[in-house]
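Q: Below are the sequence and a predicted model for it; my questions follow.
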Amino acid sequence: MSGTSEAAELYSTIEESARLLNVACSRETVWPILSAFGDAFAHPGAVVAFRVATALRHVGELDCRFTTHPDERDPYAFARSNGLTPETEHPIGTLLSDVQKRCSVDSYGIDFGAVGGFKKIYAFFRPDDLQEASRFADLPTMPRSLGENGEFFARHGLDDRVGVLGFDYPSRTVNVYFNDVPAECFASSTIRSTLREIGMAEPSERMLKLGEQAFGLYVTLGWDSPRIERICYAAAATDLTTLPVPVEPEIETFVKSVPYGGEDRKFVYGVALTPHGEYYKLESHYKWKPGAMDFI
């Protein structure tokens, strides 16, 4: 299979990075994913990134995500057939295929953990073909919270700005990523009122400073509640010292431990807010090209 050598190189990078971060990494968990999607790494437009987060549930994990461009292969069916994720009767098991029937998907992304294994699939839409959140709200497999919050999305100018949908199979949640977000959404006063409206924790001054530099945001939805479970604001940088906030010690360790390709390094630094507080995450691009869609 084309891309086998690239997959092997990436596995060695993950293994070494995990060691430096004191994260458990076994070949039995990681290699089957890289091997199954090996052709993705040979694609000239491939994007590969690593991520860590400060939330307790993310401690001891190193996440990796990569793009895979459309072919005749359905990425979720392919993952199941290769034993990467189990069959499920939960609606999330058919949601991606329902989305594919409703609109054209430009490319896909795969997310996995060095410890947790296969986790997510991302469906990317073309930048000139952003989708309307309301277009997906009536899908029987979609969390009802998408429709329940339709007025909220429309009022903030987000309804027609959906650039990516992310399907988290172990957590049984859906992420809705908004691109070309109106600048007003990142003003401190708007962030405060937005978080208050959807029942999130009061933001710290640090969060507000980072939010003012954000380029995009996303919300996390589940099937058990009509409410938005989490909202995340993300800022991009090639030098972390240019960010308006300091980074955590564990994130500094991550930056020193994972390599990057090309002459310039690129980071996406995000702050996620829940009803119980906030946490931070950093994505470091290992392989990317200008103009490629960012993960958040």
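A: Here it is on my side, so go on.

Q: hey, let's count contacts and neighbours off CA atoms from now on
A: OK.

Q: In three-state terms, how would Tyr279 be classified?
A: Three-state assignment for Tyr279 (DSSP: H, G, I helix; E, B strand; the rest coil): strand.

Q: Ok, the one 5 residues further on next?
A: Here Ser284 takes the strand state, with states given by three-state DSSP.

Q: What is the neighbour count of the closest residue to it other than its chain neighbours?
A: Spatial nearest neighbour of Ser284, excluding adjacent residues (C-alpha to C-alpha, 6 or more residues apart in numbering): Phe267 at 4.7 Å. As a burial measure, Phe267 scores 22 neighbours (other C-alpha atoms under 10 Å).

Q: Second structure for comparison follows:
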Amino acid sequence: MSEHPESADLYSAIEESARLLEVPCSHERVQPILDAYADSLPSAVIALRVATGTRYQGDLDWRFTVGREVDPYAVALSNGLTGRADHPVGALLAEIRGNCPIAGYGIDFGVAGGFKKIYVFFPPDGMQSLATLAACPSMPRSLADNMEFFARRGLDDRVNTFGIDYRHRTVNVYFGALPDACLTPEGVLSMTRELGLPDPGERMLRLARHSFGIYASLGWESSAVERFCFAVMTSDSASLPVPLEPKIEQFLRGLPNNAADSRFVYYAGVSSTGEENYKVQSYYNWQPRMLDQMLLSDSGTTSG
């Protein structure tokens, strides 16, 4: 397959970001992803994300949006980006497409590891209910097992994004328009303790107060919520109490950026492994429509 101009230009930025973080960049894994979705790239929101913690060492994630008219899993299969899964994860996107209105999709990949995830964005005025999602035959049972937990906190009908991780065979459920009670230190501790997760540290509790979204990671192997995370947007990468390694701070200062304004999304979470993780997402190409998708206005960003 020949390279498209848009995907070739983006690959150069991806390669530069990998060099800055000193991680390997695999042309044979990355370029086919960009070429497969090349028609979407000129109008896409494009971002990259770096994370702390042993789970994320040795790779750097990039992601971009594609339109709702695209079947992103079919594209991935037909271009050999992922193998056909003999597992319910392979049928899940088609079932969601058949049952829910969709605003668009996102593709997530590592510069070293290649294709990883597909995100499903629901319309801002059409957030989905957990009951609708849990009714999909291939959905992990863990979602239904935790519905009552989310319903008691007013989150059962506030799913604005859903992620499918084909590599790890897990799903992410993203909630928006959060009730204030979910963001207080007491509310956060109540949730993590009921889920059997470690108590977040003081820095994470302070950050959670500013969250525009939370998400939970679940799998097919057990009913446990594997990770529970909070997301905060800011215009200043140094404004929040997030303990980033000096190497990552230097990386953020040197990033390629085509966006007209600077925006960063921080993710802070606790996991069943006992590890506290922080991730920061920087936008290579920002589109204002993402504020609607995130259920945010410009005033919804924080400076600390």
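A: Cool, the structure landed. Please read these numbers as outputs of a predicted model, since none were measured by experiment.

Q: Okay, the residue nearest to Ser284 of structure 1 and Met293 of structure 1: tell me how far apart.
A: 13 Å (C-alpha to C-alpha, to the nearest Å).

Q: same question, Met200 of structure 1
A: Distance, Met200 of structure 1 to Met293 of structure 1, using C-alpha to C-alpha: 28 Å.

Q: Same check on Asp106 of structure 1?
A: For Asp106 of structure 1, the distance to Met293 of structure 1 equals 11 Å [C-alpha to C-alpha].

Q: Comparing these two, which residue is more hemmed in?
A: Met293 (18 against 14).

Q: give me every residue that touches that one.
A: Contact analysis of Met293 of structure 1 by C-alpha atoms under 8 Å, 6 or more residues apart in numbering lists Phe124.

Q: helix, strand or coil for it?
A: Strictly by three-state DSSP, Met293 of structure 1 counts as coil.

Q: again, but for Ile164 of structure 2
A: Under three-state DSSP, the three-state class of Ile164 of structure 2 is strand.

Q: How about the alignment partner in structure 1 of it: what's its closest non-neighbour residue?
A: Under the alignment (TM-score structural alignment), Ile164 of structure 2 pairs with Phe167 of structure 1. Once flanking residues are discounted, Phe167 of structure 1 sits nearest to Val174: 4.8 Å by C-alpha to C-alpha, 6+ apart.

Q: Mind reading off the mean deviation between the helix or strand hosting the one you found and structure 2?
A: Element membership for Val174 of structure 1 (DSSP states H and E) is strand 173-178. Following the fit onto structure 2, the mean deviation recorded for strand 173-178 of structure 1 is 0.4 Å by mean C-alpha distance after the TM-score superposition for structure 1.

Q: what's the mean distance for the next helix or strand after that strand versus structure 2?
A: Using DSSP H and E, the next helix or strand after strand 173-178 of structure 1 towards the C-terminus is helix 188-197. In the superposition with structure 2, the average deviation recorded for helix 188-197 of structure 1 is 0.6 Å (mean C-alpha distance after the TM-score superposition for structure 1).

Q: got the contact list for the helix ranked longest in structure 2?
A: Counting by DSSP state H, the longest helix found in structure 2 is helix 5-21. With C-alpha under 8 Å, 6+ apart as the contact definition, helix 5-21 of structure 2 has outside contacts at 24-25, 30-31, 34-35, 38, 41-42, 60, 62, 111, 247-248, 251, 254-256.

Q: buried set for it?
A: Neighbour-count burial for helix 5-21 of structure 2 flags Ser7, Ala8, Leu10, Tyr11, Ala13, Ile14, Glu15, Glu16, Ser17, Ala18, Leu20, Leu21 (criterion: 16 or more other C-alpha atoms under 10 Å).

Q: now stretch 72-86 of structure 2
A: Neighbour counts over stretch 72-86 of structure 2 (16+ other C-alpha under 10 Å) mark Pro72, Tyr73, Ala76, Asn79, Leu81, Thr82, Arg84 as buried.
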